[in-house]
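**Q** Requesting a structural model of the entry that follows:
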Amino acid sequence: MNASPSVTDSLTSRLPNPQQLVPALGEVAGALFKAVGNDSVPRTTIGLTQLRAGQIVGSTYLTVLHAGNLRKAGESEERIAAVSSWRNAPYFTDAERAALALVDAVLTPNPHGERVPDELYAEAAEHYDDKALATLIMAIGQVSFFVPLALIGKPLPGVSPAEQWRPATAE
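**A** Below you'll find the model as predicted:
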């Protein structure tokens, strides 16, 4: 029988603040943010792909974070909600669909062949030049870098970075 989490468990993360434990994390995160924010891909597209990544890996924290970022950027609730069913939703451009297809392919095992076949790459290349494709790859990598931290450390969804981690104890 599985015990349900207590109220106390849901109000703290599993892990102390990782940036306090590994200070270089801030530099790495900043470098990733800078690499992805080079304006070759619309910030909305990056946000949509990162929201989709959070959904695919089953991280409430990442899903709430990236949905919130999209809301702050002025995205409609329809588009945010439809990311989980983007293939059938009428709200996305062909370029956004290509980006979402890339994140799906990278993060979802394909039992029938390679994850990113030539056809998918060609579709994405119709909408994005080499710099933009490299940026999309880095955006998928950026969110993927934080997936283990989100799934193992369980930061609190919707809580500010300063408040989402339990305090690190002095050693």
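**Q** going forward, measure contacts between C-alpha atoms and count neighbours the same way
**A** Will do.
**Q** Centroid-nearest residue for the chain?
**A** Nearest residue to the geometric centre of the chain (Cα atoms, centre = their mean): Gln50, 3.1 Å.
**Q** and it, what helix or strand is that in?
**A** If you go by DSSP states H and E, Gln50 is part of helix 43-57.
**Q** let's see this one next to it:
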Amino acid sequence: MEPRITNPAALLPDAVQAVNILYKTAHSAGVPNATLELVHLRASQINGCAPCVDSGARAMRKGGESDDRLFAVAVWRETPYFTEPERAALALAEAATRLADTPDAVPDAVWDAAAEHFTEQQLAAIVLWIATTNFFNRINVTTRQSAPQHWG
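**A** Sure thing, here's the model as predicted:
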């Protein structure tokens, strides 16, 4: 599948500065990087964003993430590989990504479970990172950006 246009960030370079600020802000609140990367990967899987799934999984692997955890992100509920805080963040990422799927988009139980493990500042960062990931996903899927080819 061919992209519809060049990546919008390349066409509108001022957007890159704003995206960099969002990235820096979300990653400065004390949430473990692995948690933010898991949230990014799961939201990107849900949205079918090939470049984000590809880059997210590669970044996690480069950061030392195990194949067991990488391969199990889509089925995190059925595996033993994730901590309770990670599970709470993944549930929040799924709910906030699938806003239109249910009348109570982010149920209190999902929010409360995340609030048990993260401070308000950390929750703000997780929500900001979920929103930023969904922003990237929507741009990439809409413009049909593809994952880069890494094999021969």
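**Q** equivalent range in structure 2 for the following helix or strand past the helix holding Gln50 of structure 1?
**A** Using DSSP H and E, the helix or strand that follows helix 43-57 of structure 1 towards the C-terminus is helix 60-72. Counting by TM-score structural alignment, helix 60-72 of structure 1 falls onto residues 50-62 of structure 2.
**Q** got the contact list for the matching stretch?
**A** 34, 37, 40-41, 44-45, 67, 70, 136-137, 140, 145-148 (Cα atoms under 8 Å, 6 or more residues apart in numbering).
**Q** Structure 2: which residue goes with Gln19 of structure 1?
**A** Checking TM-score structural alignment: Gln19 of structure 1 goes with Ala9.
**Q** can you tell me how far that match sits from Ser55 of structure 2?
**A** In this view, Ala9 of structure 2 and Ser55 of structure 2 are 16 Å apart by Cα to Cα, to the nearest Å.
**Q** which position in structure 1 aligns with Ala125 of structure 2?
**A** Using TM-score structural alignment, Ala125 of structure 2 sits opposite Thr135 in structure 1.
**Q** Also Tyr81 of structure 2?
**A** Taking TM-score structural alignment, Tyr81 of structure 2 has Tyr91 as its aligned residue in structure 1.
**Q** Confirm that its match sits in a helix.
**A** No: read with DSSP: H, G, I helix; E, B strand; the rest coil, Tyr91 of structure 1 is coil and lies in no helix.
**Q** What is the neighbour count of Leu65 of structure 1?
**A** The tally of other residues near Leu65 of structure 1 (other Cα atoms under 10 Å) stands at 21.
**Q** Please tell me how far it sits from Lys131 of structure 1.
**A** 26 Å.
**Q** Hmm, Ala74 of structure 2 is touching Ser44, no?
**A** No: using Cα atoms under 8 Å, Ala74 of structure 2 makes no contact with Ser44, being 10.2 Å away.
**Q** Comparing these two, which residue is more hemmed in?
**A** Between Ala74 of structure 2 and Ser44, Ser44 has the larger neighbour count (other Cα under 10 Å), namely 27 against 17.
**Q** Would you enumerate the residues in contact with the more buried one?
**A** Contacts of Ser44 of structure 2 (Cα under 8 Å, 6+ apart): 50, 52-53, 133-134, 137.
**Q** mind listing what the match of Tyr81 of structure 2 touches?
**A** With contacts defined as Cα under 8 Å, 6+ apart, Tyr91 of structure 1 is in contact with 78-79, 82.
**Q** Filter those residues down to the buried ones.
**A** 79, 82 (16 or more other Cα atoms under 10 Å).
**Q** would you list the contacts of Tyr91 of structure 1 in a markdown table and tack on distance to Pro23 of structure 1?
**A** Formatted as a markdown table, the contacts of Tyr91 of structure 1 follow (distance: Cα to Cα, whole Å):
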| residue | distance to Pro23 of structure 1 |
| --- | --- |
| Glu78 | 38 |
| Arg79 | 36 |
| Ala82 | 37 |
